[in-house]
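>>> Turn this into a model:
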Amino acid sequence: MSAPRNKQDRQAFGRLSLPERTFVANALRTETVGGVLLLVAAIAALVWSNIPALHHSYEAVSDFHLGPGALGLDLSIEHWAADGLLAVFFFVAGIELKRELVAGDLRDPKAAALPVVAALCGMATPALVYVVVNAIGGGSMSGWAVPTATDIAFALAVLAVIGTSLPSALRAFLLTLAVVDDLFAILIIAVFFTDDLNFAALGGAFLGLAVFWLLLRKRVRGWYIYVPLALAIWGLMYNSGVHATIAGVAMGLMLRCHREEGEEQSPGEHIEHLVRPLSAGLAVPLFALFSAGVAVSGGAIGDVFTKPETLGVVLGLVLGKAVGIFGGTWLTARFTKASLSDELAWPDVFAVASLAGIGFTVSLLIGELAFTDDPLLTDEIKAAVLMGSLIAAVISSVLLKIRNAKYRALYETENRDEDLDGIPDIYEQDKPEYHLRMAEIYERKAAEHRRLAQVAAGAGGEDERPA
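Take a look at the predicted model:
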C-alpha cells in the first residue's frame, strides 16, 4: 500500500519551497522594476507620437537607418529595437525556461501540468476568440496570434502600482505561466512568421550555435569569446529569414542551469543575473518606446471597437486570456483531484488570469509581423493591444484590490521571522529546534514584560532600569 500523499502535494498554488521562493522573489523584483520602466517608456512613446509639434521627430528617429548594409543589417531604429534588443529579452526567456525545466516547477511533470495546461488554454482561447470575431465580421485572420502573449513585466508593474501584496504562490504561478507562454510565442514566431529561407545563412547560424554549445561543454570562459559569437549568430539568423530573436532563445537554452557541487550559482543563473537588468531596464523599454507610438485620438480609440481585427485583439486579451487560463487551471485541478490552497479561492485565480491579459511586448511584436504589408492596420492593431492591455489591467486591479486585505495577511505570515535568523518562520515550524527557540524567545519577552511591570509599580529598586 502506497503512503498517503501530503496535503501540500495535492494543493494547487500551495506554499513554495524556500529556495524556489527566494528565486521567484529575486526574479520578480527585477521584472517589477523593468515593468515600471516599460510603463514609463510606453507613456513616453504615446506622448511623443501624439503631440503635433513632436510627431515628426518621433517618426524621424524611428525610421533613422544605421548598420552595415554589406551584411544585410542596414536597419531602422525601430527595426533594431524589435529584432536586436528583443533578442536579449528572449535570451533571458530561454534561460528562464531552461531553469524551469531542470530546477523549477517544470522539472516535475505533475507540477508542470497545471501551468502548462493553463498557458496553452490561455493562448488557444484568445486565438479562438479572434478567429470567431473575424469570421463573423469578415476581417483578416492574419492577427490570430496577437492576443496570445502575456507580458510578465507589465503585469508586475501593475501590481507594483496598485500596491497589492499578492501571495508568492500566485506570483510564482504568474511567472511560470509567462515562461511557458513565452516558449509557445517563440514557436509561433518561428513557425508562422518566417519569411523565405536563406539556407546558407541558416546553416551558418546553426554552425555558430554548435560552436557556442561546444564551447560551453568544454567550460571555455570569457565574454570576449561569447559576445562576438552571439552577435554573429544573431546576424546570420536575421539574414536567414527566421526571426532573429530565435537566436537569443536558442543560446539561452544551451546554458547549464543546474548547480554542481561547490557552486553557489549555475552558469545560467549567473549570466541571467547579469543580463536580466539589461533586458528589463534597457532592451524592453526601448522596444516599447519605438513600438507603442500610435495615434490615440477619440476616433482611433472608437475604431478599435468597430473593426473586427482590432476588436478581436481586445476581446482576445480581455476575455480570452481570463477564460482560457482560469478554465485550464480549473479543469487541471478538477481532473487531477488537486485542491486549491486553503488560503486562496477561485476568484483569486480568475484575478491573476485577468492580469495575464496584459499582452504588451510580444503582442506588439507579433502585430508588426502579422501585418507587415499594411502599416495603417499595424498601427490599429498596436492601439488594440494597448487598449486591451489597459482594460485587462483595470479589471484585474479591481479584482485584486477586493482581496488585498487577505493577501496582505498571507504575505505577512509568509515573511514573519520572529527569531531573526533570516528564514521565515513558516518554513521552520515542523522542526523541533524551531519550537524550542520560539519558546525561549517568548519566555524572554514575558520576563521582560514582568520586569517592566515591577519597575512601573515601584517594586524594582533604584538600580533596576528597563532594558
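>>> When you work out contacts or count neighbours from here on, use the C-alpha atoms and nothing else.
OK.
>>> And the helices in the stretch 301-450 of the chain?
308-315, 321-335, 346-355, 361-370, 375-402, 404-415, 432-456 (DSSP state H, counting those that start in this stretch).
>>> structure for this one too, so we can compare:
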Amino acid sequence: MASRPSLPSFRPTKDPNVEEERSRRSVAEFLRLEVTGGVFLLIAAALALFLANSPIADDYLSLRDHHLDIPALGLELSVGHWASDGLLAIFFFIAGIELKRELTVGELRRPAAALLPVIAAVGGMAVPALVYVTVVGVGDGDMGGWAVPMATDIAFALGVLAVVGRRLPGALRTFLLTLAIVDDLIAIVIIAIFFTSGLNLWALLGALAGLVLFHQLHRRGVHGWYLYVPLALTIWALMYNSGVHATIAGVAIGMLLRSTTGPLEKESPAERVEDIVHPFSAAVAVPLFALFAAGVEVSGDTFADMVHEPEALGVTLGLLAGKVIGVFGATWLTARFTKARLHPSLTWPDVLGGAMLAGIGFTVSLLIAELAFTEAPQLEEHVKVAVLLGSVLSALCASVLLSLRGRAHARATEASADADTDADAPGPPS
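You can find the predicted model right below:
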C-alpha cells in the first residue's frame, strides 16, 4: 500500500525584512527616550575623563587636536572642533524643532501657562551669572566666563528626571522642559552676540540667503532629503565662515520646519524629521561632543588649583547654588506677586527638586567654556572640571530630593485610593 503523501506545512514563516524593520524601529524608539540620551552622555563623559587621565592620554589628546581641514570651503577644524561646531549643530537643530513646537502648539503658545517656567528660566540664568561675577570680582579673576554656569542641559536633566521621577507628576517634566527650552534659546542668543569673532558679512548674508531658500522650498511643499541636506550643510559652512558660531545654523533650520499638521497629515514635517534625527543626536552627536569636550585632567593638584581660581569656584557655585536660587526664587516670587500659579499636582518641594536639576549645565556650559577661555587653555580645563563637578553635584542633590518626593506622591496616591475604596464599601446593615 502506497504511503500517503505528507501534507505541506502551513506554519507561518517570519519575514526577515519585517523582523529587521521591527528591530530597527525598536532601537530607534529606545534612542528617543530622554533617559537614553542622558545615559549615553554620562558614559561618554566618563570615558573622556578616563582617557584623559590614563596612560594613553597623549594619544587621546593628539586625536582630539588632529586637524581635518577642508581648505576650499574655509573649514579648518580639529576633531574636537568638528564635534563642537559640527555634530553639536545637530543637537541644536533638535532644540530648534522643540522650541518651534512649544511656540506654536506647546506650553509657550499660551502666555499664562508659560509664565512661570519662562520667568524661572530667566532667573535661573541671571542668578548664576551674578554668582560668577561676584565670586570672580572678589578674586580679581577673568570675567569672560560669566555665561558658563547659565545653561541647563536638556538631555541630561530630563534623563535624571526620567530615572528618579517616575512617580512624580507629569507637570514637573513639562515645567522643566519649558524652562530648559527657554534656557537654550537665551544661551543661543548669548553665543551669537557675545562669542562671535571677526564677522564676515558676505558669508553671513549667504547663510541668511540659504535659510530663505530653505524656508521657501519647505513652504511650497518641495520634498526630497537630497535637496535639504546639502542646503543645510551649505548654510552651516557659511555660518561657520561668517564668524557666528555654527550651531546657530542648526537652531535656525530647526525653527523653519513646520510643526503643525496639514490636511491628510498624521504628523507634521518637524515631527517626522525629529523622529529620524533625534536618535542620531542622542546616541552619536552629543556623546561624541562630550567625548572630546569632557576629557580634562583631574587630580589632587587640579582641585588644589581650582580652590584658588575664582573662575572655577564661580562656575561650580553658579551651577550648584545659583541655579537653585534663581529658578526656585523666580518661580516663588512670580506666584506670590502675580496671578500665575503652579500646576495643581505640583508642590514647592517638587519645584525645588526641578531647580536642582536645572543646575546640570553639561553640554552648552562646556561649549561656552571652550569659547570663553580659548586663549587660556589651562583655565579652560579647570573651568570644564568645575562644570562637571557642579553638574554632578546638582544631579545627586536633585536625585535624592526627587526620589523622596516620588515616594511621598506614591503614598498620597495610595491613601487617596484607599479612601475611595472605603467610601464605596457598603455600610453595616441597619
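>>> Highest mean neighbour count out of the helices of the stretch 301-450 of structure 1?
Greatest average neighbour count among those goes to helix 308-315 (a mean of 29), per mean count of other CA atoms under 10 Å.
>>> if I look at Leu390 of structure 1, how far off is Val318 of structure 1?
Look at Leu390 of structure 1 and Val318 of structure 1: by CA to CA, to the nearest Å, they are 9 Å apart.
>>> Please read the previous query as pertaining to Ala124 of structure 1.
As judged by CA to CA, Ala124 of structure 1 and Val318 of structure 1 stand 14 Å apart.
>>> These two: which has the busier surroundings?
Each of Ala124 of structure 1 and Val318 has its neighbours counted (other CA atoms under 10 Å); Val318 has more, 29 against 21.
>>> Pretty sure that one sits against Gly388.
Yes. Counting by CA atoms under 8 Å, Gly388 is a contact partner of Val318 of structure 1 at 6.0 Å.
>>> which residues do those two both contact?
Common contacts of Val318 of structure 1 and Gly388, defined by CA atoms under 8 Å, 6 or more residues apart in numbering, comprise Gly357.
>>> out of the helices of the stretch 301-450 of structure 1, nearest to Asn26 of structure 1?
Asn26 of structure 1 sits nearest to helix 404-415 of all the helices of the stretch 301-450 of structure 1, at 14.4 Å, using CA to CA.
>>> In structure 1, point out the residues matching stretch 169-184 of structure 2.
Stretch 169-184 of structure 2 corresponds to residues 167-182 in structure 1, going by TM-score structural alignment.
>>> So for structure 1, the centremost residue is which one?
What sits nearest the mean C-alpha location of structure 1, by CA atoms, centre = their mean, is Ile152, with 2.7 Å.
>>> Return the residue of structure 2 aligned against that one.
In structure 2, Ile152 of structure 1 lines up with Ile154, judged by TM-score structural alignment.
>>> Excluding residues flanking it in the chain, which one is nearest its match?
Using CA to CA, 6 or more residues apart in numbering and skipping the chain neighbours, the partner closest in space to Ile154 of structure 2 is Ala180 (5.8 Å).
>>> same deal with Gly198 of structure 2?
For Gly198 of structure 2, ignoring the flanking residues on the chain, the nearest one in space by CA to CA, 6+ apart is Gly243 at 5.6 Å.
>>> What residue in structure 1 is paired with that neighbour?
Counting by TM-score structural alignment, Gly243 of structure 2 lines up with Gly241 in structure 1.
>>> and that match, what is it in contact with?
Thr194, Asp195, Asp196, Leu197, Asn198, Leu202.
>>> Buried only: go through those residues for me.
The neighbour-count criterion (16 or more other CA atoms under 10 Å) marks Leu202 among the contacts of Gly241 of structure 1 as buried.
>>> Please say which position in structure 2 Gly357 of structure 1 maps to.
Using TM-score structural alignment as the criterion, Gly357 of structure 1 maps onto Gly359 of structure 2.
>>> any idea how far Glu102 of structure 2 is from that match?
In terms of CA to CA, Gly359 of structure 2 sits 22 Å off from Glu102 of structure 2.
>>> More neighbours: those two, which one.
Taking neighbours as other CA under 10 Å, Gly359 of structure 2 and Glu102 compare with Gly359 leading, 36 against 20.
>>> In space, what's closest to the more buried one - neighbours in sequence excluded?
Using CA to CA, 6+ apart, the closest residue to Gly359 of structure 2 is Leu319 (4.6 Å).
>>> Check Val122 of structure 2 too.
Here the residue nearest Val122 of structure 2, using CA to CA, 6+ apart, is Asp183, at 7.3 Å.
>>> residue range for stretch 380-391 of structure 1 in structure 2?
Aligned using TM-score structural alignment, stretch 380-391 of structure 1 spans residues 382-393 in structure 2.
>>> what's the mean distance for that stretch versus structure 1?
Stretch 382-393 of structure 2 differs from its equivalent in structure 1 by a mean of 0.6 Å after superposition (mean CA distance after the TM-score superposition for structure 1).
>>> quick one: that stretch to chain centroid distance?
Put simply, stretch 382-393 of structure 2 sits 16 Å off its chain's centre (CA atoms, centre = their mean, to the nearest Å).
>>> For it, which outside residues touch it?
Contact with stretch 382-393 of structure 2 is made by 149, 294, 296, 298, 302, 306, 311-313, 315-317, 319-320, 359-362, 365-366, 369, as judged by CA under 8 Å, 6+ apart.
>>> again, but for stretch 71-81 of structure 1
Here stretch 71-81 of structure 1 makes contact (CA under 8 Å, 6+ apart) with 61-68, 235, 239, 283, 286-287, 290-291.
>>> 10 Å instead?
With contacts defined as CA atoms under 10 Å, 6 or more residues apart in numbering, stretch 71-81 of structure 1 is touched by 59-69, 82-87, 235-236, 238-239, 283-291.
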